[in-house]
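> Quick one, what's the 3D model for this:
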Amino acid sequence: MNNLCGFGIPDGYMFNDQLYDGTIAKLALNNRIEIYECRLNCTHRFNLDFNSKMETCLFVCINMVDDAYVSLTHHDSLNVISPFSSVLIPYTGSVRLSFVFEAKKRYHFTLIKIARSHLEFNNTKLSRLFDTVSIGGEKNAISSAMPNLILCELASKLYRLDKTEAENKLIAAGYCNIILGLKLKEENLSEHTDLKANFFRSNEIKQLERLTQVIKENPECQYTIRDLCRSTGLSVTKLQSGFKNMHRCTVAIFIRNVRLEKAIDMLQTTNLNVSEIVYSVGLNSRSYFCRIFKKRFKCSPKTYQQKLRKNHLSSF
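The predicted structure is shown next:
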């Protein structure tokens, strides 16, 4: 991706290592969606003023770190995005948007810009946001930020995606649309329910992310809820609620899905038979594995493996 354009730094500063270590990058997926990604350790305090070529658009900003707050000014009003939180920001040409970076701080956030023309559908929250801007209520136009593990996970996948490949640009656009849709759903939910019960402190979110990575890297281990709670310091309720927020499933189902994905990879890349693969990923029953595999792929693991080998031979 190219260096970030559309931002101007005041006081004559330039983008260089005198201000930060890291990257500030931009990619236009099409003429309606653009992605800005910032991951840096700041050595000096500085601002980035944003001037959009889209006269009217919507930004979604997702803060992806556990110990830093993203500060921005919107129509000269200071707003703070807490760790693992996100905000909706309506933008018109008359509104000033500026990010504030502090010295000796690290930042990692994604900013998605979506043209108003891409949002031509009936949504009360969107209409209210843009109406607020149009009548001069810009100071109150930014939506409130709440921790949301699902949005952070999607933003992380978007960040890791190689968006220089044409087919991946379509996937990236899909992620952007899903993020916007889930953010709007979050906003609607927050107006009708009390979200405090689902609030997670930054250290709890960090433990959930660490545990997610441990399970992905070691699916063969035999996990128990008691051991997982002990290793994370989370209660059973917090652990299960956290996984439902982050992965939309219970801990047990997440472990099962990771094992299934690992087994599929081994079917594709190794010469191990089905029984060997089953025990290699931590499952104890071949019949159980065959049942969940067939439910997902509409064929048995053996048939799937045979098709892979047949396709491989036919390619020579």
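
> going forward, measure contacts and count neighbours with C-alpha atoms only.
Fine.

> Can you tell me how far Lys294 is from Ser287?
As for Lys294, its distance to Ser287 is 11 Å (criterion: C-alpha to C-alpha, to the nearest Å).

> who's more crowded, these two?
Lys294 (15 against 11; other C-alpha atoms under 10 Å).

> Chain neighbours aside, what residue packs nearest to the more buried one?
Ser300 (5.2 Å; C-alpha to C-alpha, 6 or more residues apart in numbering).

> my read: the one you found touches Phe293, true?
Yes. Ser300 lies in contact with Phe293 (C-alpha atoms under 8 Å); the separation is 6.6 Å.

> All the strands of the protein, residue numbers only.
Remark: strands assigned in the chain by DSSP state E are 2-3, 7-8, 20-28, 33-42, 46-50, 56-63, 70-74, 77-81, 85-92, 97-101, 106-115, 146-147.

> List just the one of these that sits closest to Ile171.
Among the strands of the chain, the nearest to Ile171 by C-alpha to C-alpha is strand 33-42 (12.5 Å).

> what packs against the closest one?
Applying 3 or more C-alpha pairs under 8 Å, 6 or more residues apart in numbering; DSSP states H and E, one finds that strand 33-42 contacts strand 20-28, strand 106-115.

> Alongside the first, I'd like the structure of this one:
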Amino acid sequence: MVEIEMRPQAAKYSLEQLKKALGGDIKRESGRDVLVVDNDIAKGTIAHISFDWGVHFMVLKIKFFKEVTVRTESNDFNPLRFMYAMHGSFKHRFGVNKEERDIDQFHSLIFTNKSGGENFIHFPSNEALHVSLIQIERRSFLKKRNTNVSSLNQRLHDVFVDTDEEHRFAHYGSLNLKISDYIKKIDKLKGKGMVRALKIEALVYEILSFHIQQHNKFQKGVPLPTSLSSTELKLIRKLGNEIIKNPSFHYNLDELSLKSALSQAKLQEGFKFLYTRTVTEYVRHIRLEKARELLNKADLNISQVVYSIGFTSRSYFSKIFKEKYDISPNEYRKNVMRNMESVNMVA
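This is a model prediction of the structure:
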């Protein structure tokens, strides 16, 4: 067991303290500080980036070869923390508790402690981890002009405005696959410098909003679908991703049910929970999004787009495209071509 004591006076010192405990080197990459470790304790990276208004984002992509417990004191630096297990799992407890709580893959944790309290995060050995951590310094964050904490549910509102750090709080979230999608978007980001940092910041706020939305659902007593297990929801999400990759395939409930070994009723319930759409509505939505993407390119005409995404009727495609985007495919295409001509004239 490796025990790491963290006493940062600010978020920017966290990596330095982790380096002292784990070894490795800190490098500057694309606006982030990245601790790279490759030794007998661990192999992987821990990246950190800070934004305005007291928002910090840390990502662990690492495998520990020994169990690791990180102990943090809530003194000089005591933010509100939002954690998410993209891959792997971890455990959490407060210093006043002996029992640890599990945070499994695709599950979240929101927590903060009283001033002077202790937090313990326990990482397993020999398990590939991908864990994200958003840290909010409440005093700075509340100064942000468009921060409207009054819109939060009462419990979370009280936590955000507790700038004197008088209360202890933890929320152990249920399965959340939407956060996973946005973490993937961060991983796929390209570019450098300010543009990349702005994109990461926007996605971090999206992730933060999903944490808050999930807590709102919990406060309202909105449960996971009772007929579906977490494993079945993950399977349905996998089907959803396959549809994104191959929108032109002829999907129907019978085949999807057979492929997933789930009943049609479970499929529909799962798609409604994950995507707020029925299976048919989801397939149509993905095809239309793909069509709009293709219409932004100059090398395909509308008929080619229609057939490439699995529709057989151009008139039906035009009808549902206009219903969804409030513009016909022809007009959309003309706008795209006009924009391309304008860009070429400027160039």
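
> which residues touch the residue nearest to Lys294 of structure 1?
290-291, 293-294 (C-alpha atoms under 8 Å, 6 or more residues apart in numbering).

> one more time with 7 Å, if that's ok
290, 293-294 (C-alpha atoms under 7 Å, 6 or more residues apart in numbering).

> cool, and Arg230 of structure 1?
Arg230 of structure 1 neighbours (C-alpha under 7 Å, 6+ apart): none.

> what residue of structure 2 matches up with it?
Matched by TM-score structural alignment, Arg230 of structure 1 corresponds to Leu258 in structure 2.

> ditto for Leu267 of structure 1
Using TM-score structural alignment, Leu267 of structure 1 sits opposite Leu295 in structure 2.

> so its match makes contact with Lys334?
No. Judged on C-alpha atoms under 7 Å, Leu295 of structure 2 makes no contact with Lys334 at a distance of 9.7 Å.

> So the two - more neighbours on which side?
Leu295 (23 against 14).

> measure the more buried one to Met345 of structure 2 for me?
In terms of C-alpha to C-alpha, Leu295 of structure 2 sits 21 Å off from Met345 of structure 2.

> mind listing the helices for the stretch 151-300 of structure 1?
For the stretch 151-300 of structure 1, the helices defined by DSSP state H, counting those that start in this stretch cover 166-192, 202-217, 225-232, 236-247, 251-269, 274-280, 286-297.

> Report the inter-axis angle for the longest one versus strand 33-42.
This points to helix 166-192 of structure 1. 80 degrees (axes from the mean of the first three to the mean of the last three C-alpha atoms, to 10 degrees).

> Can you give the distance from helix 166-192 of structure 1 to the centre of its chain?
How far helix 166-192 of structure 1 lies from its chain's middle: 10 Å, per C-alpha atoms, centre = their mean, to the nearest Å.

> Report the buried residues of it.
The neighbour-count check on helix 166-192 of structure 1 (16 or more other C-alpha atoms under 10 Å) flags 169, 172-173, 175-177, 179-180, 183-184, 187 as buried.

> swap in the fourth one?
Within helix 236-247 of structure 1, the residues scored as buried using 16+ other C-alpha under 10 Å are 238-247.

> now swap in the last one and tell me
By neighbour count, with 16+ other C-alpha under 10 Å as the criterion, the buried positions of helix 286-297 of structure 1 are 289-290, 292-293.

> before we move on, what about the third one?
Neighbour counts over helix 225-232 of structure 1 (16+ other C-alpha under 10 Å) mark 228-229, 232 as buried.

> Could you count how many residues lie near Arg96 of structure 2?
No Arg there; residue 96 of structure 2 is Val. So Val96 of structure 2, with other C-alpha under 10 Å, has 9 neighbours.

> With His171 of structure 2 as the reference, measure out to it.
16 Å.

> what's the answer for Glu281 of structure 2, then?
33 Å.

> next one: Leu203 of structure 2
Taken as C-alpha to C-alpha, the span from Leu203 of structure 2 to His171 of structure 2 is 22 Å.

> likewise His56 of structure 2?
20 Å.

> Tell me which of those two has more neighbours.
His56 (21 against 14).

> give me every residue that touches the counterpart of the more buried one in structure 1.
With TM-score structural alignment as the criterion, the equivalent of His56 of structure 2 in structure 1 is Glu34. Residues near Glu34 of structure 1 by C-alpha under 7 Å, 6+ apart: 27-28, 112-114.

> Lys169 of structure 1 now?
29, 163.

> cool, and Gly270 of structure 2?
Going by C-alpha under 7 Å, 6+ apart, the list of residues near Gly270 of structure 2 reads 233, 236.

> from the buried residues of helix 236-247 of structure 1, which two are the most distant?
Lys238 and His247 (13.6 Å).

> and the closest residue to the match of Leu267 of structure 1 other than its chain neighbours, how many neighbours?
Using C-alpha to C-alpha, 6+ apart and skipping the chain neighbours, the partner closest in space to Leu295 of structure 2 is Arg333 (6.1 Å). By other C-alpha under 10 Å, 20 other residues sit near Arg333 of structure 2.

> isn't Arg333 of structure 2 right up against Leu294?
No. The pair Arg333 of structure 2 / Leu294 is not scored as a contact, 9.9 Å apart, by C-alpha under 7 Å.

> from memory Ser50 of structure 2 sits against Arg32, does it?
No. Using C-alpha under 7 Å, Ser50 of structure 2 makes no contact with Arg32, being 8.2 Å away.

> before we move on, back to that, quick one: which of the contacts of Glu34 of structure 1 is most hemmed in?
Ile114 (25 neighbours).

> quick one: Ala68 of structure 1 from Phe84 of structure 1, how far?
From Ala68 of structure 1 across to Phe84 of structure 1, the span is 9 Å (C-alpha to C-alpha).

> Next: Met146 of structure 1.
Met146 of structure 1 is 8 Å from Phe84 of structure 1, by C-alpha to C-alpha.

> more crowded one of these two?
Under the neighbour definition other C-alpha under 10 Å, Met146 of structure 1 and Phe84 were set side by side, and Phe84 has more, 28 against 21.

> What is the aligned counterpart of that one in structure 2?
In structure 2, Phe84 of structure 1 lands on Phe106 (TM-score structural alignment).
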